[in-house]
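S.K.: Okay, sequence plus prediction incoming.
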Amino acid sequence: MRILIVEDDLDVAEMISECLQIEADVAVRIVGDAAAALNACPEFRPDVILLDLGLPDVSGSKITAQLMTFCPTARIIILSGYDPGRDGDRPPPEFVRLIKPVDFDVLHHHVFAAGIGRLQA
């Protein structure tokens, strides 16, 4: 499984990466902003994208449609340090939204549970 972590706090991203790589056959790539996420998608082809909303260049919620275009099979999980509904910064409602600090068991469940991340129509 390939997991793209889009997180501008490198310490948080590395901690999440280490926790997820406990599982066998997991490759993780960390990027720190929206532009890098969009560039990484076509080449890395992630199965799951952990997307922070508070990115330095563009809000994570504003790039979800582009990520879905560049990585059409990836499940996107919003992983943010604040309530995604605050300040009108709302990601599409069909995404799983987890508030940091997230319990590892909850994160693990959402990353590795098949079919979770984007609702199937």
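M.R.: That came in fine, so what should we check first? Numbering: from 1, shown residues only.

S.K.: rest of the way, CA atoms for contacts and neighbours
M.R.: OK.

S.K.: any idea how far Leu53 is from the nearest residue to Ile63 once chain neighbours are set aside?
M.R.: Counting by Cα to Cα, 6 or more residues apart in numbering, Ala34 is the residue found nearest to Ile63 once chain neighbours are left out, at 7.1 Å. Ala34 sits 10 Å away from Leu53, going by Cα to Cα, to the nearest Å.

S.K.: Take this one as well and set it beside the first:
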Amino acid sequence: MTVRVLLVDDDPMVLEFLRTILTASPELDVISTAEDGAAAVEEVLRHRPDVVLMDLRMPDVDGVRATAEIRKLDNPPFVVVMTTFDTDEQVRAALAVGASGYLLKSTPPEALAHLVLAAATGASVLSPETLQRLQTPAQAPLDPRIARLPDRDREILVALGEGLSNASIARRLYLSEGTVKGLVSRLMTTLDCDNRTQLALLSQGVFENRNR
């Protein structure tokens, strides 16, 4: 089944580069592009893509506002933001409004198609380097909601912070993949998170408190 992708960036050269990379995969179909956030929302309504690859810094309607509007739609697509190391605040804001992951613009071309395909399955698409920058600082107190979690749920949270898939978590914890899926869903509800990426950002507190 082909994954339908919308590309959003205010630089036409970036759009063309991304289109070239992604259309090389027979599993991906770049159905449209947009050069600002307002146009991105219109294109989502018009074409109903599976994944939106969203730039953050754009004039007028930026990527955060566009992501928020897209995620409020019925049956919204997954939104993966693209960023550089100097946009931590915008990345946090995008994740808070429902982006399911982020990629650095320096992501190797050979990895990009694989990551977009992963995003289409609902998996978190995380850059390990920036995940470390965005996770809760070691000195921050443990979220009381996390402190009340059973040990098994904490292990799930730690694994999500490592970027593991449901299948990998199931193998590590000797559970069925269906059980892991259910536990992740329950964690989202308990911790008031919209997706796996938001859960992953909460995991650092578990790491730090477990190692004290």
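M.R.: Great, that's in hand. Worth saying up front: this structure is predicted, and the values here are computed from it rather than measured.

S.K.: Could you quantify their similarity as a TM-score?
M.R.: With the length set by TM-score structural alignment, normalised by the length of structure 1, the two chains reach a TM-score of 0.83; 121 aligned residues with a Cα RMSD of 2.5 Å.

S.K.: shared neighbours of Ala34 and Leu53 of structure 1, anything?
M.R.: 59-60 (Cα atoms under 8 Å, 6 or more residues apart in numbering).

S.K.: Just give me the match in structure 2 for the residue nearest to Ile63 of structure 1.
M.R.: Aligned by TM-score structural alignment, Ala34 of structure 1 pairs with Gly37 of structure 2.

S.K.: quick one, helices of structure 1?
M.R.: Here structure 1 has its helices, by DSSP state H, at 10-20, 34-44, 64-70, 104-112.

S.K.: looking at the ones you listed, which is closest to Ser80 of structure 1?
M.R.: The closest of the helices of structure 1 to Ser80 of structure 1 is helix 10-20. By Cα to Cα, the value is 10.8 Å.

S.K.: Relative to Asp57 of structure 1, which of the helices of structure 1 is closest?
M.R.: Judged by Cα to Cα, the one of those that comes nearest to Asp57 of structure 1 is helix 34-44, at 6.4 Å.

S.K.: and that closest one, which residues are buried?
M.R.: Neighbour-count burial for helix 34-44 of structure 1, counted by 16 or more other Cα atoms under 10 Å, picks out 34, 37-38, 40-41, 44.

S.K.: ditto for stretch 41-61 of structure 1
M.R.: Under 16+ other Cα under 10 Å, the buried positions of stretch 41-61 of structure 1 are 41, 44-55, 59-61.

S.K.: and if you look at stretch 18-34 of structure 1?
M.R.: The neighbour-count check on stretch 18-34 of structure 1 (16+ other Cα under 10 Å) flags 20, 27-34 as buried.

S.K.: rewinding a little: identify the residues contacting the residue nearest to Ile63 of structure 1.
M.R.: With Cα under 8 Å, 6+ apart as the criterion, the residues that contact Ala34 of structure 1 are 6, 55-60, 63.

S.K.: Provide the aligned range in structure 1 for the helix of greatest length in structure 2.
M.R.: Secondary structure assigned by DSSP H gives helix 177-190 as the longest helix of structure 2. The counterpart of helix 177-190 of structure 2 in structure 1, using TM-score structural alignment, is absent.

S.K.: what about stretch 100-118 of structure 1, distance to the chain center?
M.R.: Taking Cα atoms, centre = their mean, to the nearest Å, the mean C-alpha location of stretch 100-118 of structure 1 is offset from the chain mean by 10 Å.

S.K.: show me what contacts Val111 of structure 1?
M.R.: By Cα under 8 Å, 6+ apart, the contact set of Val111 of structure 1 is 48, 77, 117.

S.K.: Could you tell me how many residues sit around Gly88 of structure 1?
M.R.: Neighbourhood size, Gly88 of structure 1 [other Cα atoms under 10 Å]: 7.
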